[in-house]
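*Asks:* I'd like to go over a predicted model; first the sequence, then the structure.
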Amino acid sequence: MRIHLPLLAILLLWSVESIAQSTLSVESIMRDPKWMGSFPSGARWSEDSNTIYFNYNPDDNPADSLYKITLDQPALIQKVSLAEEKSLSRSQASFNQAKDQRIYVENGREIWLENLSKGSKKVILEWHTRLSNPNFLADENFISFVSEQNIFVLTSATGAVKRITQISTGNAPSNPNDKKSEKTEKGFLESENLKLLEVVNERQKKDELRKAYREATRSESDDFTYYTGGKNPANLQLSPDARFASFSLYSSSSNKNTKVPDYVAASGYTEDLNSRPKVGTNPTKTEIGIYDLTRDTVYFISTENLPGLKDQPDYLADYPDRELEEKDREVALFGPVFSPDGSKAIVQARSFDNKDRWIAELDLLTGELIPLDRQRDEAWIAGPGIGWTFSGGTLGWLPDSEHIYFQSEESGYSHLYLVNVATKEKSALTQGEFEVFDPFISKDQKSWYLTTSEVDPGERHFYKMPLMGGKMERLTSMTGNNEVRLSPDEKKLAILHSYSNRPTELFLKDNKAKAQEVQLTQGQSEEFKAYSWRDPEIIRFEARDGANVPARIYTPDPEKKNGAAVIFVHGAGYLQNVHKWWSSYFREYMFHNLLTDLGYTVLDIDYRASAGYGRDWRTGIYRHMGGKDLSDQTDGAKHLIDNYGVDPDKIGIYGGSYGGFITLMALFTEPDVFKSGAALRSVTDWAHYNHGYTSNILNNPEDDPIAYRRSSPIYFAEGLQGNLLIAHGMVDVNVHFQDVVRLSQRLIELGKDNWEMAVYPVEDHGFVEPSSWTDEYKRILKLFNSTLLDE
């Protein structure tokens, strides 16, 4: 018997390994992605609508280069020369209303005018110092630009330049009438120096000439100057009718940045990397000034007319003993956005707690706001096209200068709306249980082009719709993601298309619904095509609260099935991974194919907080990360047990970033469900993460400690029973290495011995080195094989 026992063990091991094999390996799939082939990105058109430019790398160079395909030779892919690529560059470009002329900046000091219909261009201004932000005014014979923190206007026909604003970053003189003479007597040393050194003397003369030129371009009304008191004006713009200017002043907060030590810096010394502050910090404050060029005065936008400024959030009901001070909430402003004729303007305001967004008309004569739309969300304002604190998202004017457009989640999904600023009448241009992305107005200003998820949450298609609303005409037909670039003449679509098991390729199509797409690139390598990549089935399972949760499932061949399952948790929180296009998690996708080959069942869930399913799904984690987002994982595990023959004692879980956080919460609070987990680059304490993301979901830690306490894994570490792998980059400036250092100390103090940590000294949040990816995923595979499979 002593002879046969080792033999029996060998036979059993051979039996398991004969089933658990794959043509894939961690080493092969975690190589530099170039092994997969070259896939186009960043498609754009030439101005004559004859050439498509895109980033590509068919020659296996160290990085992508610019390539092109011309419509007269669509089968020929040509690399763009450096000279041609440089000729395509247009810095700070803007178009006239008809889009047949373009102005842009060259060398930081020149404005060029390009006639797109004739294919000609010329310099219309050579300026003495740096300039920026050139724009056509309503009268397109005039062009505004910014220089030396002031606005100037160029008459394109004559080259004459006039300074429009008088803004100084200094302090106002105590007595404006007591102006000191700028001429001072030269001292002995200066006089002698200028006599002796000719070059120095010539330079001073040139400086005096430049100063005289600048003075000559001052506006005639030199009596008025606005002094900012040391603040630098930003976002200077001139209304299209040249009646008003606007600018922003920022009051930066004194937030303390964090430091991330780099132990493998090239210098050989440990160097500190500057990183973001932690949540709960004071946000930057903004003021927007209106410069009335007729009345020579400056005044600032007032927010006091915005409804609900004193409204307190509902969560404060959890703190009944707290004394609340009744005061206006602070807001951040974006704009103004001027109407095409310049007679009107709108502004977007966001409360600092991000529970309110207002869109208001600006009374340009007083600086007061006239509310047009208020979106209130007791969780937080967000969603496609909604924008962020200092971003307007989808926001602008129709050509009639009477209607504004914007996106809102008022219906529960992000849709496109119009408001008539005169009547305040609002209408929804799109509606339904789907979302709208990247709408823009056609060249003839009669239609909208937009992308939506109307067909399915897991698909994106391109549409055309009448400007004032109506039936949407779908212009793309390929299942998956269709990222469209419309040619300038609006006759052709360049489409970056991908499917679940096929990476992105470039297609061309006429701008007609029934036209056929023509594939222009074939980027997959022979090695990549040699494997039959799975097209995961999209399913929905019922959560404990009755919600239908979308997921991707990978099922093994029956003869290979080992009864074990792995649940993958995508990162970012607000991100979609259950869809019909090539995933940004392509390494994980390939790893799931490998796991399925080995007999695992793999489930990839768009849990609560994922993108693509509307407002209620997006905000499902408000004030409790590790609540519904985690229960969706446990309900997914139950679905596998009930419907796919998975052994309840053989379920693992893994993910990175937010997925790492969920993995920790799963192992700490649901130890009976998950036997093993790999937590990668994980948040362990939300009070240590950044402000912009975390404060939306959990409010500020000093204001809502309950939310932070129940959402942070470090408070639940005593619940660990299963097997835990922690992996983290040591120079992660997003989720700091400090997070897992603090957690590891807590696990040590709790006497836990069923965990291990792998650290990666050269990696930031997103790993770069193939060796790091390989090492990490070999450890993950070893964890699952050693703890979930029968010995």
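*Replies:* Happy to help now that I have it.
*Asks:* Only C-alpha atoms from now on, for both contacts and neighbour counts.
*Replies:* OK.
*Asks:* quick one: the strands in the stretch 1-150 of the chain?
*Replies:* Secondary structure of the stretch 1-150 of the chain (DSSP state E, counting those that start in this stretch): strands at 41-45, 51-56, 65-70, 73-79, 91-95, 101-106, 110-115, 120-126, 132-136, 142-147, 150-155.
*Asks:* Put this next to the previous one:
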Amino acid sequence: MRYLILFFIGALLSSSLTAQSLSPLTVEKIMRDPKWMGTQPGTPQWDINGSTVYFTWNPDNNTSDSIYYITAGNKTPVKATPQEKTNILYASAVTYNTKRTAYVYVKDGDIFYTTLKPARTLRITQTADWESNPGFYFNDSRIVYSRSQNLYAWDISTGTTEQLTEIKTEGSTAPAAAPPMGRGAGGGGRGGQGAGNQNTNKQDEWLKNDQLFLFEVLRQRDDNRKERERYNKSVEQPAKRGIQLQGKTLRGLNLSPDGRFVSYILSPQPAASSVSTFVPDYVTASGYTTNIPSRTKVGSVQTPNEFYIYDRTLDTIYSFSTDSIPGILDAPDYAKDYPALFKKKPENRKLNWGSANWSPDGKYATIQIRALDNKDKWIMGWDAATKKLTLVNRERNEAWIGGPGGWRSGGWIDPVTTWYQSEESGYAHIYTFNFNTGKKTQLTNGNYEVQDAQLSNNNQYFYITTNEVHPGEKHFYRLHIASGKKERITIMEGANNVTLSPDEKQIAFLYSTPTQPWELYIQANQPGAKPQQITFKARSAEFNSYAWRQPDVISFTAADGAQVYARVYKPANPHPGKPAVLFVHGAGYLQNAHKWWSSYFREYMFNNLLADAGYYVMDIDYRGSAGYGRDWRTGIYRHMGGKDLSDHVDAVKYMTQNFGVNPKNIGIYGGSYGGFISLMALFTEPEVFKSGAALRPVTDWANYNHGYTANILNEPAQDSIAYKRSSPIYFAGGLKGNLLMCHGVVDDNVHYQDVVKLSQKLIELGKDNWELASYPVESHGFVEPSSWTDEYKRILKLFETTLKN
């Protein structure tokens, strides 16, 4: 009888779960605060001893995450107390000496020194100033750190402190922020004046003319803008006791290990003609409209920086002419489209220098240099004996330099061998260069990407993460440098984001699949080792009550023969009208047709909802997406809305041929770059796409920021062809289908101005099959569940009323 009762209860529970799983998803359900889904751990970090793993977690659904930890003896997560959090010393926060017998770190703005045998910790600074970036120098005899823009050395044997640099700020308009020592960023400063600034540049003149061309309402207004800066070469000069800032900003202060040389970067003040934008905020506590300061637009004047090395022994500063850099005069290929612009005598291109990366003995340094036109990256080597620069590697790309590790400066395997990453083979791989022989060696090779690389403590191995198994998987390997032998450490299909223990004997990693959000695991750092799951709460009971689809990860052949990877959601009961929807991921350079948990989890749930409603749904990694190498990444160069859009057209053909979808009932939706593609789809392929939802879309690339846009389309004043064939606003007349636009009013990324301009254009064109939904309190990434709900109810209504004929 007891077993009969248990069976009966089990049947009831099973029936209840089945009923829940069959109950329909609703937009209201899936767009709630994501806490309803479960709680995922984040940012695992090892302590200095390698015995404890700390991570963020929120199993109690508090306002914010807390710090939890596990130990070697207790794998059950424990919440850290406030006192325990104060005393955490992460392995990533310390710097060891050469023999790894002592380390230094920063705590509360002061420098601490710890020896392992005997175990002793000494506080070596206690000041009101903030000290930072400590390290061992002078053959490990001194600890050098930064304070108020200068470098100081504390002698371990005597306890005395010496000031190593004297930064002189005469002529500075304001003191520079305390610079980092080590791998500091070398980018030039950017910024600008308010909207009322009367200074002009070519970009603003182009932009104004473009607006006059676009809008009848603006054609009655006229103004001119122009002005450029030229790079000023410098030569070797006496230091006059110290480093003169000359009104510029100091960055990347970096001492050679022997303490003789100090490398640094000077960035000019932002160009006065660079006009910053602002975003009006209408819903404010004061009741007044306020302006939120924002970025400049693409084409704003970019100021090159300057690189110097200061010889402390000779009190001499060395600066570097760019004349000897290979290809410094090379014009971009697109110059042939603008003979008038490029007819004058070539000049040295403007550059940004990165920080020096010193060899262990200080005899050499490598400096990574980037052309401001984004076409070249050089690694130059500096010989401390001859004071000369030599070429280590030049990577040229007529589109733009990038990819995994594209701007990683690499490091040193031994005193004469440096390593770096490059896409020169077509995929991001690891290379070495020997300063004695001049030989370059490629350590990894194949049609896959090395997405992360870390040198082992003994410099005999690399620990790398690649997508060699499948473009949609991430696995962790140990690569033996001398033999080239590679061992795979992780085994589970999906993504494995690994954090290595300080002794390299264990790994902690976050793991996920398309249907399983991230959970924390721990494992021995050996091939074939069994992973142990630590957390189990990424999926709540309510989330588990629905049978979420495992999307098929497939590939299909595009019109030009390329293989396009995709996720496919198939309906159990297709609607008689056989409708289909394409979801377009944002960011452009991002991957979503993969085998791990998507950052687009709301869209993942919405795609399940669409499949329940009878739609086929496909989500593709179109041209320009991450994970597929250099040529895929740059396939959108000078024509956004070209191959990235044609890949979606080919996706429709694939669904028509393989799933029998009705080519007359095709919808498309996406946000940011996905919104841009949705607009281009409706404007330039109106016979393919019947309806679309463009969320926070770029409508005119001349409105977007410089760092992203200039890579792909160059600058508007120099390559107007690229902008006019890539911006939806020029093709708005092609709209035939049904368009929904949604945009946050306080979007400081893709400004609300974009959708306002396009609305005006659609009004002037007399289009009436479109609508705009504005969200007054939302920026680019929506925060309020009510906004997400309203937005996706509108998207669902659009598809339900237009695609089910």
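*Replies:* Right, received. Where do you want to start? Computed from a predicted model, the values in this text were never measured in an experiment.
*Asks:* Tell me which of the strands of the stretch 1-150 of structure 1 sits most buried.
*Replies:* strand 132-136 (a mean of 23; mean count of other Cα atoms under 10 Å).
*Asks:* For that strand, give the aligned segment of structure 2 as residue numbers.
*Replies:* Mapped onto structure 2 using TM-score structural alignment, strand 132-136 of structure 1 spans residues 132-136.
*Asks:* what's the mean deviation for that stretch versus structure 1?
*Replies:* When structure 1 is overlaid, stretch 132-136 of structure 2 sits 1.7 Å from its aligned residues on average, using mean Cα distance after the TM-score superposition for structure 1.
*Asks:* returning to that earlier point: quick check: which of the strands of the stretch 1-150 of structure 1 is nearest to residue 579 of structure 1?
*Replies:* strand 41-45 (19.2 Å; Cα to Cα).
*Asks:* Mean deviation, that closest one versus structure 2?
*Replies:* Mean deviation for strand 41-45 of structure 1: 0.7 Å (mean Cα distance after the TM-score superposition for structure 1).
*Asks:* can you pull out the strands in the stretch 551-700 of structure 2?
*Replies:* Using DSSP E, counting those that start in this stretch, strands in the stretch 551-700 of structure 2 cover 552-557, 563-569, 580-584, 616-620, 666-671, 691-695.
*Asks:* okay, the ones you listed, which one's buried deepest?
*Replies:* By mean count of other Cα under 10 Å, those have strand 691-695 as the most buried, with a mean of 30.
*Asks:* Just list what that strand packs against, helices and strands only.
*Replies:* Secondary-structure packing of strand 691-695 of structure 2 (3 or more Cα pairs under 8 Å, 6 or more residues apart in numbering; DSSP states H and E): strand 666-671, helix 673-684, strand 738-744, helix 785-802.
*Asks:* JSON lines please, covering the strands of the stretch 551-700 of structure 2 and showing distance to residue 494 of structure 2.
*Replies:* As requested, the strands of the stretch 551-700 of structure 2 are exported to JSON lines (distance: least, Cα to Cα, whole Å):
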{"stretch": "strand 552-557", "distance to residue 494 of structure 2": "12"}
{"stretch": "strand 563-569", "distance to residue 494 of structure 2": "14"}
{"stretch": "strand 580-584", "distance to residue 494 of structure 2": "21"}
{"stretch": "strand 616-620", "distance to residue 494 of structure 2": "17"}
{"stretch": "strand 666-671", "distance to residue 494 of structure 2": "24"}
{"stretch": "strand 691-695", "distance to residue 494 of structure 2": "29"}
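*Asks:* Looking at those, which is nearest to residue 745 of structure 2?
*Replies:* strand 691-695 (12.1 Å).
*Asks:* in the superposed pair, what's the mean gap between the next helix or strand after that closest one and structure 1?
*Replies:* Using DSSP states H and E, the helix or strand that directly follows strand 691-695 of structure 2 along the chain is helix 706-713. Once fitted to structure 1, helix 706-713 of structure 2 is off its aligned match by 0.5 Å on average (mean Cα distance after the TM-score superposition for structure 1).
*Asks:* Where does the very next helix or strand once past helix 706-713 of structure 2 end up in structure 1?
*Replies:* Per DSSP H and E, helix 706-713 of structure 2 leads on to helix 720-726 as the next helix or strand towards the C-terminus. Using TM-score structural alignment, helix 720-726 of structure 2 lines up with residues 705-711 of structure 1.
*Asks:* so where in structure 2 does stretch 272-282 of structure 1 end up aligned?
*Replies:* Using TM-score structural alignment, the partner range for stretch 272-282 of structure 1 is residues 291-301.
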